[in-house]
Structure formats: C-alpha cells, structure tokens
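Trainee: Can you look at this prediction? I've put the sequence above it.
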Amino acid sequence: MNRPRPSHGVLDPLLRLLFPALMLLLLNGCSSIGYYNQLAGGQLQLLRGRTPVAQVAADPSRDPTLRAHLLQSQQARSFASQHLHLPDNRSYRLYVDIGRPYVVWNVFATPEFSLSPQTHCFPIAGCVAYRGYYSQGAARGEAALQKQQGMDVAIGGVEAYSTLGWFDDPIISSMMQWGDERLATLIFHELAHQRFYVKDDTEFNESYATFVEQEGTRQWRTYRALPPLNNTELRQRDQFTQLVLDTRKRLEQLYALPLPAEQMRQRKVQEFERMRRDYRQLRDSQWAGSTRYDAWINAPLNNARLLPFGLYDQWVPAFAELFKQVNGDWLAFFLAVEKLGRLPADQRKAALIKLPDAFAGQPVAAPVQ
C-alpha cells in the first residue's frame, strides 16, 4: 500500500535514553516498567542481530538482490560522511533481518474533539506524541485501551529509526522494500539526527533532517551524473499534505466552538467527508487519476491519523535559506543550525519564521559563528 510518507526517525528519543532511563524508572517504581522492558528487549534484539554489511554482501548464500542493494547503500553511506559531513561511524554499515514488515508500531491518540496528541515524556529526550511498540499485538492492545477511554487512536508502522548515535544503527530488512535512492535518503535523514537534535522540538528536528535529506539527495544524484528528480511525486505528496493540513485547521476551528457533543460529532464527520471529496477532485483533475493515496483516504479517519502530517516539512524552506546564506557550506550550515537549536523555543520559532524572507534579495551572508 502506498503511504503518505515513509515512516522513520520519530522513535529515536525513546531509544536514546533507553538503558539509563530504564534503570531510573526501576528505582522510582514506575508503573510503566512493562513498556520499557519491551523497548529494551526490542532494541537488544536489533543489537544482537546485526552483521556487517560487507560480510552479508560477500556471502554467496545470500539473495543476490539484497547483496546488490546493500552494496549500493554503502556508496551512499560513504558519500554522507565524506561530502555531507555527517557522522562517520558504524551506523548503516551494519544489517539486521527482523523478519517482519515494520521494526516498530507507533500508537497515536487524541481526545475526540481535539488535535492535541496524548504526549509521553521522558528524561533527557523530552516529550513525544506517541508510544512505540516492537510488537504489533502490543500496539493494538494499547490502541484498544485508548479507544475504551474515548480517544481517537491510530497505529502507524515504522520501517526505520535512529538512536541518535547511542548505538550503531543498522540497515533493517524492513527498509529493503525501498529503492536504492530512497534508502540513501533515509541514511542522510537519520545521520542528520545523529549530528544534531533538539529536545522537545519535533518540527525543528524533522524539518532540519528533511532538508539535509533533500539537499543531500540532490548532491548525491549530481555526484553520480544523474539528471534531477522528476518532481511529480513530490508535488503530489506536498499537495496531499496540504490537503490534510487544511482539514486540520478547519477541525481546530470547529473544536473551539461551544457546540453540544452530538452536533460536534456530526460536523467532525462532515469535515472528513469534505477531505475525501477534495482529495478525489485533486486526484482526478491534476494527477491523471493516480491512486497512490486512495487506500489511506478511504480508511477510517479520525484526529489521530492526522497527527504526523506537517512534522517533516514545516521549516524546510527556512533551512534551505540558511544553507543558501552560507554558500552551501555544510560545516557552516551545521554551525548555524546548532546556533538556532540553542535558542529558547519561542525565539527559535520566531527566527525560523523570519528566515525565508529575511535575506530575500540580499547578498549571501558569511557563515554563522
């Protein structure tokens, strides 16, 4: 099934503090010990199953397609460190076969008449808008409990994630369904998280990593003397994302009204039906009938299913402007990103809002110190 966007990255804060946090929670008598136990067990399984990519690629008993795919991934991995100045470590130079389509399943939950996610906060990593499970059954169990409490709930499978450098993250078999270039972009994205990460600011972190992914991919194609990407798929993705964001905005306005619950419920359903109608019109009038998002839009819709949209793209134009300011110098760019990341949250957001317009028509600035 075509998904609105390949899932990745968002689980990393949990695993970044996995082992120290687990000990802290045990000492504090936390009631969620079972949840942390499954996180620790799932991560340990990945660590134990890792094999160097070079060893897998040299093994004639392995599937030839897998071997070729892994060898291609290592060219992108070397490019990431040598040309994009991303961390040079063992991450994505290892491989693990997990025997399932997703490495984790994330459970998102919101109140029935709110788009504010149920957050889960952790020492060091901060708060995230989901809980991750290595077992699909456990994720479904958590979702059922949330539904019993009247919450809107969604489960999303995740093919890959980063531990932000705490461990040497492997290429996972769940990533092998992607083509060579999509795997390369994932490596660029996740290594960007390893290079820099801001606690409690998902939009900043994901937009920054998405810019590194996009610009890194452009340079990777140029390095291999390939033509620019066909932007049709990206344009459709952006249009679909905007469609969802427009629906979210209308729902937020709806939920702010002092309406009786039943009337609110009816109007909520109407908004989701409007989104489906708008999607079909967009698909048929501009996409030549492409059905890549049909399965998603025709599945049951609720607040929780809308949560992931916008997290990956909101500040990409700001980071693109920042990259332009420093003449495309990756080291200067990362210094500038770190400077932004050290600002208080409100100042950081204000700076990002101003960035795309602040330097329009002006000479390129010197690197930010």
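Mentor: Cool, the structure landed.

Trainee: contacts, neighbours, all on C-alpha from now
Mentor: Noted.

Trainee: Name the single longest helix found in the chain.
Mentor: helix 261-286 (DSSP state H).

Trainee: Now do it: which elements does it pack against?
Mentor: helix 232-255, helix 294-298 (3 or more C-alpha pairs under 8 Å, 6 or more residues apart in numbering; DSSP states H and E).

Trainee: Show me which positions of stretch 232-241 end up buried.
Mentor: Across stretch 232-241, burial judged by 16 or more other C-alpha atoms under 10 Å covers 236-237, 240-241.

Trainee: Which member of the residues you listed is positioned nearest Ile187?
Mentor: Arg237 (20.4 Å; C-alpha to C-alpha).

Trainee: In terms of secondary structure, what does the helix or strand hosting Glu321 contact?
Mentor: For Glu321, the element it lies in under DSSP states H and E is helix 316-325. Helices and strands touching helix 316-325, by 3+ C-alpha pairs under 8 Å, 6+ apart, are helix 202-223, helix 330-341, helix 345-358.

Trainee: dropping in the other structure now:
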Amino acid sequence: MKRIFLSLIMVMGLVVGLAGCTGVSYYAQTLKGHAQIMTKRQTVAKLIGDASTPEALRERMASARAIRQFATDELGLPDNSSYRSYVDIGRDYVTWAVFAAPEFSLVPQVWCFPVFGCVPYRGYFSRDIAIKTAAGLQQQGFDVHVSGVTAYSTLGWSSDPLLSTMFLQDKTYLAGLVFHELAHQRVYLGDDTAFNEAFAVAVETTGVKSWLRAAGDASGLRRYEAGLRRSAEFLALVAQTRGELSRVYQGSGTVAQKRAAKVEAIDQLRIRYRQMRQSRWGGFRGYDAWVEAPINNAKIAATSVYNDRVPAFVRLFELCAGDYPRFYKAVGRLGRLAKADRAAALETAKACE
C-alpha cells in the first residue's frame, strides 16, 4: 500500500522546561529515541568512498546523494546537512504515531507542544509505548489508530539523517520521502497540520515527477502517475464515507442507532473498495491492508488531515508556472493569513502572486 501518512514531525522537546500539554516523560522518550539515532550517523560521502561498504549499500547511498542534490538544485529545498548522513535503525518503522477521535466525531484529538505547535497525533520511538497509549485513549472512549512511520523531520533543528526505513521500497519512494521532509523545513506552520502536510505532499508529488522526467524514466513516470490516480480514487472513497459518517453523527439517532449506522458505513466502504479494485484497477491490491484492518474515526480523520488540501496546493503550483521559489513565496503569504482565512484563500487562489 502507498503510505497515507507520509511523515511525522517528531517533537524534539528541546524546550522541556517550558510549560506544555504533555509530561516530561513524553519528552524524555522523544529525546532518547532521537539521540540514539543521531549517535549512529555515518556520512553518505564516507560510505560511498569506503571500500569496505557493501556494494548494495554504496549504490543506495549514491542514489540518495543524487536525490538530495536534485532537491536543492531543482526544487529549491534547503541546502543543509539534513539527509547527508545515514543510520541503519534495524526495524521497519522509526516511530509510531497515535491518532484519536471521539466515537461520534471525525475531528481528531489534538496535542500541543512548545515551539512545534499543535498536531493531531502523538509520536513514539517505542511501538509498545504507542500501543499502551492507544489502549489508554480507547479506555477513555476514543477511537484510536496507530500508524508506523518511516521518516520524520526536526524542521532543521538537527541534521536529519537518511534512515534504513526510507530504503524499504524503490528509489521513487526514497525521493518522495526526501522531498516531503525537506518541504517541512521550507514551510511549516505551528497551528495547521492539514496545511503543512498537504503542502509537503504537493512538493513531494510534483518533485518526484520532475525527478523522473529529468532522469528520462518515462516508464517510471507512468507507474508513478498511475499510482497517484489510484491514490486519488481511494481517497475519494474515504471522503465519501467521511461524509456519510458526518451525517450520521450530526443526526438525531440514538447512540445504538448511530453505532449501527457507523458499522454499516464502514462496511459499505469496504464493498465499494473491492468493486473499484476489480472494475478500475485490474485487481491491484495495494490498499487491501488498509481496508481489511480496523477502520474507525481516528483512521479516517487522519487520512483527511494529510490529504484533503493537496489538489489545491498542486493547483497553486501550476498557477506559479511550476516555479518552486515563486510557489514557496505564495505559500508563505498564505501562511501569514489567519488560520480561519487560510484554507479559503488557498482554494480560491486565481494567481500565484
């Protein structure tokens, strides 16, 4: 399955002494997990030049270095020390994100942190702690969802390394991750996760297409664009279910009636997905794991947060004639608007300036 959750901004706890909504123990596990990764860094240049480096790793590092340079030269992303070192973390995910939403609401629970603002998840370097946190939230009556994360950004506060988890798929996947995470260093608003993530996804997807064109990889570009079309169709199915659930929750039914209607709406999502998989995708099963796993408000709300505004950002990019510096300036101007006005301004933009 193509990942729905493309990044996690891991709160660093660099200001543990400040008052926040989260206890010191949370910051401690965050700092410890990040520090353990940072102490194991090896520079990409050294790995490429070292004769003892396994050939497969040397080839991955060479690809990563070229992608990183493309990000700066062609996409106008920060030219700094991020993603110029490497760490093998020895597991499939670097962190786990815990999402929560009320039983009859699609508005996600939000947690606030010093410096980095408010986000609709809590991130953990320990899967066990993430599961324990989710269980506690569930006992309070929340729907919960735990998602493994393959990359995270410190927004330039430290030199983010390439992680072994970023190489679990092909080079296109790696390029998308690098472009996405660097985009967070280019523009990040402390009060608007939906804005931040949609912007980063727009940079990721347009950037990957540009990278594939520059490489002359026409077949890779066709595969990538086909994947984007499937993603858009799948997200439209989820959005349809979200609308149905919203009407149920806002209705006058009893608790029992709303629970029954919720189950029915989710069952219908699965039925529609299987029909689409056969009729439009030729049996492609890349989203099966997402669909067959438990689906609840937290999972649906998280999907919405990360994807709803992507088309509007891509449209703004096109209004900027595909010029990344102009695009970033336009996004920066939107970011200076009050949050209540920002989404409307993005959706109704008619020019880059």
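Mentor: Ah, there it is. As the structure is a computational prediction, the values presented were derived from the model and not from experiment.

Trainee: What would you report as the TM-score here?
Mentor: For these two chains in superposition, a TM-score of 0.94 is obtained (TM-score structural alignment, normalised by the length of structure 2); 350 aligned residues with a C-alpha RMSD of 1.8 Å.

Trainee: coming back round to it: go through the helices and strands packed on helix 316-325 of structure 1 and pick out the most buried.
Mentor: Most buried of those, by mean neighbour count (mean count of other C-alpha atoms under 10 Å): helix 202-223, with a mean of 21.

Trainee: okay, the angle between that one and helix 345-358?
Mentor: 40 degrees (axes from the mean of the first three to the mean of the last three C-alpha atoms, to 10 degrees).

Trainee: so helix 202-223 of structure 1 aligns onto which residues of structure 2?
Mentor: Using TM-score structural alignment, the residues of structure 2 aligned to helix 202-223 of structure 1 are 193-214.

Trainee: After superposing, tell me the mean distance of that stretch to structure 1.
Mentor: Compared with structure 1 after the fit, stretch 193-214 of structure 2 shows a mean deviation of 1.5 Å (mean C-alpha distance after the TM-score superposition for structure 1).

Trainee: can you tell me which residue in structure 2 aligns to Tyr92 of structure 1?
Mentor: Using TM-score structural alignment, Tyr92 of structure 1 sits opposite Tyr83 in structure 2.

Trainee: wait, which of the helices and strands packed on helix 261-286 of structure 1 is closest to Trp315 of structure 1?
Mentor: Among these, helix 232-255 comes nearest to Trp315 of structure 1, with 13.7 Å by C-alpha to C-alpha.

Trainee: same for that closest one, what does it pack against?
Mentor: If you count contacts as 3+ C-alpha pairs under 8 Å, 6+ apart, helix 232-255 of structure 1 packs onto helix 261-286.

Trainee: quick one: contacts for the aligned partner of Glu103 of structure 2 in structure 1?
Mentor: Aligned by TM-score structural alignment, Glu103 of structure 2 pairs with Glu112 of structure 1. By C-alpha atoms under 8 Å, 6 or more residues apart in numbering, the residues touching Glu112 of structure 1 are 150-152, 303.

Trainee: what does Asp192 of structure 2 give?
Mentor: Taking C-alpha under 8 Å, 6+ apart, one finds 118-119, 339 in contact with Asp192 of structure 2.

Trainee: again, only using 10 Å
Mentor: Contact analysis of Asp192 of structure 2 by C-alpha atoms under 10 Å, 6 or more residues apart in numbering lists 117-120, 305, 335, 339, 342-343.

Trainee: Could you dump the residues you listed into a markdown table with distance to Leu316 of structure 2 added?
Mentor: A markdown table is the format used below for those (distance: C-alpha to C-alpha, whole Å):
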| residue | distance to Leu316 of structure 2 |
| --- | --- |
| Gly117 | 25 |
| Cys118 | 25 |
| Val119 | 24 |
| Pro120 | 25 |
| Val305 | 19 |
| Gly335 | 14 |
| Lys339 | 18 |
| Arg342 | 13 |
| Ala343 | 12 |
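
Trainee: Closest to Leu77 of structure 2 out of those?
Mentor: The closest of the contacts of Asp192 of structure 2, once distances to Leu77 of structure 2 are taken by C-alpha to C-alpha, is Gly335, at 17.5 Å.

Trainee: Residue in structure 1 paired with the closest one?
Mentor: Match for Gly335 of structure 2 (TM-score structural alignment): Gly341.

Trainee: correct me, but its match touches Thr202?
Mentor: No - Gly341 of structure 1 sits out of contact with Thr202 when judged by C-alpha atoms under 10 Å, with a separation of 11.7 Å.

Trainee: for the stretch 1-150 of structure 2, what spans make up the strands?
Mentor: Ranges of strands within the stretch 1-150 of structure 2 are 8-9, 42-43, 85-87, 95-102, 111-113, 117-119, 122-124, 142-149, based on DSSP state E, counting those that start in this stretch.

Trainee: Which neighbouring elements make contact with the fifth one?
Mentor: Looking back up the chat, that one is strand 111-113 of structure 2. strand 117-119 (3 or more C-alpha pairs under 10 Å, 6 or more residues apart in numbering; DSSP states H and E).

Trainee: quick one: the strand it packs on aligns where in structure 1?
Mentor: Against structure 1, strand 117-119 of structure 2 falls on residues 126-128 (TM-score structural alignment).

Trainee: Tyr130 of structure 1 and Phe122 touch, don't they?
Mentor: No - at 12.0 Å, Tyr130 of structure 1 does not count as touching Phe122 under the criterion of C-alpha under 10 Å.
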